[in-house]
Structures are given as structure tokens and as C-alpha cells.
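1. predicted model and sequence follow; I will ask about them next.
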Amino acid sequence: DGNYYTGDTGWHPDGGWGRLFACKVTFYLDDLTKDTGCLRVIPGSQNPTHFVRAQKIDPNQSEALYGIPPRDFPTSIALETSPGDIVIFNHDTYHASFGGGARRRMFTMNCTQHCTTEPDLETLHQYLSVHSAGGYQIDTGAGMFFPTMVDTADENRSIHLQQCSDIHDELFPQYARRS
């Protein structure tokens, strides 16, 4: 998933499972500081007992709540990066970006656990209904992944791709791999 981002991205988590189910691996192609759109996180906010979650606080409303702009939300930290740096975080962690200019280049990989129980498989179905090519209405021509990822996969990588591919194709048959 490669993207250009501009401007601000408000506080949000990508999940709410209350445990480590998925993580995001992000790397940037530009120098990013607290003033130019670096990733900000609220450490510990992936935990259901963290004050943001326990008190149902919307960090984007911190100006009204505390008189503090969202970019300076209490306990948040700015993760300044240089090209090639990698940031990995739990999908449940609240994160944002403020001060981005006209171009903030980043690549992300969303990773989930391999599911073996019915509750985890149900969670994976819910996850892929949003966080996948089909969920974003992107037709890759190869289903969940782009053709190069699938076509160059050896047996070991294919094993890791299979579960998400199968569920994705079940959820989005219109985007399933075409021969």
C-alpha cells in the first residue's frame, strides 16, 4: 500500500480488538518531523484500560475538552523519521499526523495473525472487509495482493498469503484473481 498524504490526518485507531491482532508496518520516503507530518502515537492507547478508551475520549476534540490542539494531545509523542526508517505499531493504537505538506510519501503493510479458532476467523473476516484491496474497492487483478506478490511467491510465502487470499475472495468475489 503506497500512498501520498497531504495535510493532517486526525487521531484514530485502525482496530479495536483489545489485543494484538494486527499491526501496521510503515516506512517513509521523506524526512518527517513533528512540524512536517510525522506519525504521532498515543502510547498505551491500544490497551482497553487506557484513559482514552476507558473514558471514551475523542483526541480530535482536545481543543474543546482541554484547550489543547489535537496535535499536542496529552501523552502523545511524535515519531520523527528519515527516509528508510520503519515504524511498527499495533492497529489498536491511536495515531495521527499533523503539519503534512503537499506530499508525504509512505508505504504500509498491514499484518494479521494466522487464525485457527472460529472467533479469530470471524475477526479476520471483519478485518479484511475493511483493511484489504476489496475493502478499499481496489481491483489488483490478483485478489487480495498484487500479481507480483502472488506470482513470485515460493511455497513458504504462499502459505502465509493463502488464508487472507481465501477470505478476501469469499468477501469480494468480484475482485478474485483472474487467470
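-> Great, that's in hand. Residues are numbered from 1 along each chain as shown.

2. when you work out contacts or count neighbours from here on, use the C-alpha atoms and nothing else.
-> Will do.

3. give me the nearest residue to the residue most central in space within the chain, chain neighbours excluded.
-> The centroid of the chain falls nearest to Lys24 when counting by C-alpha atoms, centre = their mean (4.8 Å). Spatially, and ignoring its direct neighbours in sequence, Lys24 is nearest to Asn110 (4.6 Å; C-alpha to C-alpha, 6 or more residues apart in numbering).

4. and the one you found, what is it in contact with?
-> Residues near Asn110 by C-alpha atoms under 8 Å, 6 or more residues apart in numbering: Ala22, Cys23, Lys24, Val25, His131.

5. please compare the first structure with the one that follows:
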Amino acid sequence: MTITEALYELGVRDDTLSTDEKAQLDREGFLSLPGILDVATVAAMNQRLAELLDEEGEAAGKEVHQEPGTNRLANLVNKSALFLPGYTHPRVLAGIAHVLEGDLKLSSLNHRAALPGQGLQGLHADWSGATAPGQFYVCNSIWLLDDFTPDNGATRVVPGSHNSGKAPHEELSSPTDTHPREQLILGSAGTVVIFNSHTWHGGTLNHTEKPRRALHSYFTRRDQPQQTNQQASLHLNTIASLSEAARVVLEVTLP
């Protein structure tokens, strides 16, 4: 099965996103999709993440990245079928496919929660160096597991920066500075925000007393290495439980 066939099997069609939604993704570099997850699914995911953080303790997130001031988890494909929508939901896949011209695979599925008083990141792109406008290699999606508010560490983005041909340091003396054109990604839990990962972005400071939780379902072109090598990281029973289309998105095969 090819990736084109897999996307079709998973429900991706030319009209899965509207013309206006695609245009916003092209123009701004990000697109909010409210209501992708229902309340019960959000609660179940948060419960499983809490269990994993307790089980993994100080090792949590080490497969990919550990970040001071946050809770991190990695390799979530292998840790619960609850996270299956992260790489199979048709609306999200349609957005990723639009940015990457249908040439995609999951790079990683991780969790990040900005802890109280923490979470500030410098503006960055998820690709080393600037690229020419329209030449994109990576695309991310943020799955809001709490409401994203102005106070709790919501992600900031600089609209249109994916087409600037520049890196953040070329416009800011420090990447933690406020960019004059930045916007906060705000929305209710259950929303998914697709963003072209060449768009400058970063977490902000969580001024509340609770963690701000999200999943990051991150995709790359099929000729690029994955952040998490899915074939090497997944248990055989996990791979066997998936549809052929899901395995193609993950770039894994049964032995």
C-alpha cells in the first residue's frame, strides 16, 4: 500500500479540508480544528498520560527529549491505543498532507506539559536552517488536552514566518523575546492545531497553578529520518494491532 492509498483508506479526500482552511494553512502557517476529540477521550488520554508519568518517573521522555520545567513523554504509539487518532484522524492527516504534498510519515508522537511557572521556549522552527518558501519538510499538530489560555503557557506562533526564508535570530536579538507579530494559539481542550513546523513557534510561560497538557503528533517527509524510529521502537503486538493504512503512516511492517 502506498501513502496515497493509505491516506484514502483513512478517509482523506480533496475536500476533507475546505478551500479556506487550506488557504489559511498556506498563508498563516497554522490552522485550528476545534472538536477533534470529545470530552471523554480527552479525559481518558489525560488519565493514561498521568499513569505513564507515574510509571516512568525520572526516565519519562528520555527516548526523545527531557526539558526542565515540563512533563515529557515519548513513543506514545507504543503506550496506548488511545493515541491512535494522533496519526489516523482524517482531518488532521489532510492538513499534514496539504503542507507536505502528500509525502508524509509520522516522525514522533509525544506529550509536553508546561508546569506552573515554567514552559517558556525561544521562538524556533523544527528544521535546521531556513528553507525557501514552499519548500517544507516537517509539519506538526498540537492536540490540546487542556484549554489553551493567555495565562497557562499556550504556544505562540509568528504567522507567515514559514515563508520568510529566515530564522528567528535574524529578526530577534534573543529568541525568548516577544515578536511584534506573534499570536497565541488559544482554544478549548479537544482542539487540534496543525502548524507547518517551519513556522516560528515556542511555548510561553505558564502563570497558573496547573500543568498545561498537550500531545505533539509530528510528521516528516518519507525520505527523512523519524524522530522516533517506529519500526525499532514499537512492540510486535502494537504493530500487529494496527490497520495496514496506519502501518504505512508509521512506516512499519510486520516481520
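-> Looks like it came in fine. No experiment lies behind these values; they were computed from the predicted model shown.

6. so which residues of structure 2 form strands?
-> For structure 2, the strands defined by DSSP state E occupy 30-33, 70-73, 105-114, 138-144, 155-157, 183-184, 192-196, 201-203, 212-220.

7. Lys166 of structure 2 is nearest to which of these?
-> strand 201-203 (13.4 Å; C-alpha to C-alpha).

8. so that closest one aligns onto which residues of structure 1?
-> The alignment of strand 201-203 of structure 2 onto structure 1 (TM-score structural alignment) spans residues 95-97.

9. is it true that Arg247 of structure 2 touches Ile239?
-> Yes. Shown here, Arg247 of structure 2 and Ile239 form a contact pair, counting by C-alpha atoms under 8 Å, at 7.0 Å.

10. now do the shared contacts for the two.
-> Common neighbours of Arg247 of structure 2 and Ile239 (criterion: C-alpha under 8 Å, 6+ apart): Thr253.

11. still on that earlier bit, gap between the residue nearest to Lys24 of structure 1 and Gly2 of structure 1?
-> Asn110 of structure 1 is 12 Å from Gly2 of structure 1, where distance means C-alpha to C-alpha, to the nearest Å.

12. returning to what we had before: for the contacts of Asn110 of structure 1, which ones persist in structure 2?
-> Among the contacts of Asn110 of structure 1, the contacts conserved in structure 2 (both residues aligned by TM-score structural alignment, their matches' C-alpha atoms under 8 Å) are Ala22, Cys23, Lys24, Val25.

13. neighbours around the residue nearest to His201 of structure 2 when sequence neighbours are not counted, how many?
-> Distances taken as C-alpha to C-alpha, 6+ apart place Val157 nearest to His201 of structure 2, at 4.3 Å, with adjacent residues excluded. A count of nearby residues for Val157 of structure 2, using other C-alpha atoms under 10 Å, gives 25.

14. and Val157 of structure 2, what does it touch?
-> Leu123, Glu182, Gln183, Leu184, Ile185, Thr199, Trp200, His201, Gly202.

15. can you list which of the residues you listed carry over to structure 1?
-> Retained in structure 1 by both residues aligned by TM-score structural alignment, their matches' C-alpha under 8 Å are the following of the contacts of Val157 of structure 2: Glu182, Gln183, Leu184, Ile185, Thr199, Trp200, His201, Gly202.

16. buried ones among the residues you listed?
-> Buried by 16 or more other C-alpha atoms under 10 Å: Glu182, Leu184, Ile185, Thr199, Trp200, His201, Gly202, out of the kept ones among the contacts of Val157 of structure 2.
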